[in-house]
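Undergrad: Got a sequence here, can you model it:
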Amino acid sequence: MNNIAAIILAAGKGTRMKSDTHKVLHPVAGRPMLLHLMDAVDALRPAAKVVVVGDKAEQLEKALGSSATLVRQEPQLGTGHAVQQAQEALADFSGDVLILYGDVPFVPTATMQAMVDRLNAEDAPAVVVLTFEPDDTQAYGRVICSEEGAGDRIVKMVEHKDASEAERACRRCNSGLMAVKARDLFALLERVTNDNAAGEYYLPDIVNLANQDGRHSAVVGTDPFDVSGINSRAELAVMEQAWQRRRRDRAMADGVSLIAPETVWFSWDTELGRDVTVEQNVVFAPGVKVADNVRIRAFSHLEGATLASGVEVGPYARLRPGAVLDEGAKVGNFVEMKKAHLGKGAKANHLTYLGDAEVGAGANIGAGTITCNYDGYFKHKTIIGERAFIGSNSALIAPLKIGADAIVAAGSAVTRDVDAGELRMVRADQLVKPGWADRFHDAMKKKKATEKGG
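TA: Here you go, the predicted model:
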């Protein structure tokens, strides 16, 4: 473990979300925003993680479990007051403290490390502040730096509402994220007052207090995306779009062909190999792993699926959790798989449901085939052997085993195991009545004419 602790602020009420779900648990790319941040923090191998909670604390307790220490801020009196709530939890900690925000989910681990490195540089700044320069500075607090030397020493930090016009002209904005030695952090916070326009205890005031003590603080800059906060449904949608654009660019840079990039939707953990082609309107929900040379055709939805090389999926296919396709396997239009394994070169080309099933290599599943896996109480498994041929419109009623090279005739409802090499036909004999249809049509036409004449 490193001598680093992280304090993550997540006590806000999130009123702009208008939701019964805690703000930081709303997902981006299929994952709660707080867990994106926690994953980046974990990469530092910190000695401690403290999450400051308030409203809907029980939801955060459930989401985080024992992975972090939770402390309450009640009432909420500002960011400085929020950080103070972590003091007891870090009473025995003497290292570097990162102060992060649960609704700022995409701070890279490398950026956090850069803040810690700057804090431990030879000139020993009291505080390191993460800054950014957005296109629109809006109402962000400003960080005024000296123009001397490296230009990263802070002269003053000021909230937008308290800033002069000259200070608002500064483009360097405060993200709110900081790195501070534990021994300095809580000593400075004890001196912060609420003598400001909002009557709150501002965390940035520790920088101004350090300046008063004759010490200096420094900045580390980052991309505006890395510190974008999410406070409303609209901002959540904007962040989702921004994340997806970056993920699409990365996929194409890694050797994936996206036919219509803006229509493809990725999840946080999507894995794609080289020479994968993804057609338009494809959704990757969480848990998808795709090997090289795979084609995913238009309007397909994949979740919790694993695809080997040479696989083809869709169009209009749905792969649900537990779907596994071996090398060269193929599922076509309107095929759904759930907890099913399609062997090497096996095919299910049309209108098929495979649930709780194992399909052997080279098997062919005809159009309209379903594995009847649920009896209303329990799920049952269907096993189909290698090179088996399942005729169209067949119902395979599990639990069921069909042997290698077996044939199930079209239209069969199979309830008993089929041996290897066997033909199984389960359907009623055809009844033939010559001339019956002609007589029926004649009778109906006469009846209709009589009714119309009446």
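
Undergrad: going forward, measure contacts and count neighbours with C-alpha atoms only.
TA: Fine.

Undergrad: Check which helices and strands the longest helix along the chain sits against.
TA: With secondary structure taken from DSSP state H, the chain has its longest helix at helix 233-253. Where contact means 3 or more CA pairs under 8 Å, 6 or more residues apart in numbering; DSSP states H and E, helix 233-253 is packed against strand 27-28, strand 256-258.

Undergrad: and after the last one, which helix or strand comes next?
TA: Pointing back at strand 256-258 there. Sequence-wise, the next helix or strand beyond strand 256-258 is strand 271-272, with elements assigned using DSSP states H and E.

Undergrad: following that following strand, which helix or strand shows up next?
TA: The helix or strand immediately downstream of strand 271-272 is strand 276-278, counting by DSSP H and E.

Undergrad: tell me which residues of that following strand are tucked away?
TA: By neighbour count, and taking 16 or more other CA atoms under 10 Å as the criterion, the buried residues in strand 276-278 are 276, 277, 278.

Undergrad: between the helices and strands packed on helix 233-253, which one is nearest to residue 59?
TA: Set against residue 59 and scored by CA to CA, the helices and strands packed on helix 233-253 come closest in strand 27-28, at 13.9 Å.

Undergrad: helices or strands up against that closest one?
TA: Judged by 3+ CA pairs under 8 Å, 6+ apart, the packing partners of strand 27-28 are helix 233-253.

Undergrad: Now the helix it packs on: buried residues?
TA: When neighbours are counted by 16+ other CA under 10 Å, the buried residues of helix 233-253 are found to be 236, 239, 240, 241, 243, 244, 245, 247, 248, 251, 252.

Undergrad: Dump these into JSON lines; add distance to residue 393 as well.
TA: As requested, the buried residues of helix 233-253 are arranged in JSON lines below (distance: CA to CA, whole Å):
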{"residue": "236", "distance to residue 393": "45"}
{"residue": "239", "distance to residue 393": "45"}
{"residue": "240", "distance to residue 393": "41"}
{"residue": "241", "distance to residue 393": "42"}
{"residue": "243", "distance to residue 393": "43"}
{"residue": "244", "distance to residue 393": "40"}
{"residue": "245", "distance to residue 393": "42"}
{"residue": "247", "distance to residue 393": "40"}
{"residue": "248", "distance to residue 393": "39"}
{"residue": "251", "distance to residue 393": "39"}
{"residue": "252", "distance to residue 393": "40"}
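
Undergrad: want to put them side by side, so please do this one too:
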Amino acid sequence: MTVRISDYIHGMALSKLARWADLTPWELVSNAPERVRELLKQLPDDDYLVLDDIAVHRTAQVEEGAILKAPLIIGAGCFIAAGAYLRGGCWLDEHCIIGPGAELKSSFVFGGSKLAHFNFVGDSVLGAGVNLEAGSIVANYRNERTDKTVNVRVDDVLVPTGCDKFGALLGDESRLGANAVVAPGGLLRPGTVIRRLALYDCEVI
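TA: Predicted structure coming up:
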């Protein structure tokens, strides 16, 4: 039961992450800092300002008060608002927005995706054009039970990932409404819409 990132994110094969296209999303994020450091080595010096393993494209805008922690790559045309918090090894493709009060941890975000404000996304892969309305969350840890292993649902069967930290794979153009929650292990097909205040949990569907 294979979960292919390219089935959810159509630009995967042509992206900077193409070398890891055969990994499951939880395998990709499990070593996010190391993978971002690999990508840092290949960035064109003329296009990025790089300091202490934090690379910001010269066309990106980072407001004063944003917290950036290495390793980190912020792509062309991105906007990072005051109060945003990026940590744990993150990669942002072009024209992404991380709004005020939004936290992104150990995640890979494809072009044009937006965390509007007051979001948390942990250990996840977000496709192109994904939009998270205010307060929506992609949780990455099963706090409610003794066994912390995150499961995913494949062909209506729960499959253990072997990881205790994995958020979700959000396919291209997915939408999370305000204050919606995706529980750990979510696999959202392209174009999926989670309504405002809704919970998506693969273990209780």
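
Undergrad: TM-score, when you put one on top of the other?
TA: Aligned and superposed, the two chains score 0.63 in TM-score terms (TM-score structural alignment, normalised by the length of structure 2); 141 aligned residues with a CA RMSD of 2.4 Å.

Undergrad: Deepest-packed of the helices and strands packed on helix 233-253 of structure 1, please.
TA: When these are scored by mean count of other CA atoms under 10 Å, the highest mean neighbour count falls to strand 256-258 (a mean of 20).

Undergrad: So which bits of the longest helix anywhere in structure 2 are buried?
TA: Across structure 2, the longest stretch assigned as helix under DSSP H is helix 32-40. By neighbour count, with 16+ other CA under 10 Å as the criterion, the buried positions of helix 32-40 of structure 2 are 32, 33, 35, 36, 37, 39, 40.

Undergrad: Same question for stretch 181-198 of structure 2.
TA: So, applying 16+ other CA under 10 Å, buried residues of stretch 181-198 of structure 2: 181-190, 192, 194, 196.

Undergrad: follow-up on the earlier one: which residue numbers in structure 2 go with the longest helix of structure 1?
TA: No residues of structure 2 are matched to helix 233-253 of structure 1 when aligned by TM-score structural alignment.

Undergrad: from what I can see residue 33 of structure 1 touches residue 10, true?
TA: No. Contact status for residue 33 of structure 1 versus residue 10: not in contact, 11.2 Å apart, counting by CA atoms under 8 Å.

Undergrad: who has more neighbours, those two?
TA: Using other CA atoms under 10 Å, the more surrounded residue of residue 33 of structure 1 and residue 10 is residue 10, with 26 against 22.

Undergrad: how far away is the more buried one from residue 175 of structure 1?
TA: Separation of residue 10 of structure 1 from residue 175 of structure 1 (CA to CA, to the nearest Å) stands at 15 Å.

Undergrad: Name the nearest of the buried residues of helix 32-40 of structure 2 relative to residue 166 of structure 2.
TA: residue 32 (11.4 Å).

Undergrad: check contacts around that closest one.
TA: Residues in contact with residue 32 of structure 2, defined by CA atoms under 8 Å, 6 or more residues apart in numbering, are 88, 89, 90, 106, 107.

Undergrad: now for the third one: what does it line up with in structure 1?
TA: Spelled out, that is residue 90 of structure 2. For residue 90 of structure 2, the aligned position in structure 1 is residue 323, judged by TM-score structural alignment.

Undergrad: For its match, give me its contacts.
TA: 304, 305, 306, 337, 338, 339, 340, 341, 342.

Undergrad: can you pick the most crowded of those residues?
TA: Within the contacts of residue 323 of structure 1, residue 342 tops the neighbour count with 28 neighbours, counted by other CA under 10 Å.

Undergrad: aligned partner of it in structure 2?
TA: Residue 342 of structure 1 is assigned residue 109 in structure 2 as its aligned equivalent, the criterion being TM-score structural alignment.

Undergrad: Does that match touch residue 129 like I think?
TA: No. Shown here, residue 109 of structure 2 and residue 129 do not form a contact pair, counting by CA under 8 Å, at 9.5 Å.

Undergrad: Which stretch of structure 1 lines up against the longest helix of structure 2?
TA: Mapped onto structure 1 with TM-score structural alignment as the criterion, helix 32-40 of structure 2 occupies no residues.

Undergrad: Residue 73 of structure 2 versus the match of residue 342 of structure 1, what's the distance?
TA: Note on residue 109 of structure 2: its distance to residue 73 of structure 2, by CA to CA, is 10 Å.

Undergrad: Fine, thanks again, bye for now.
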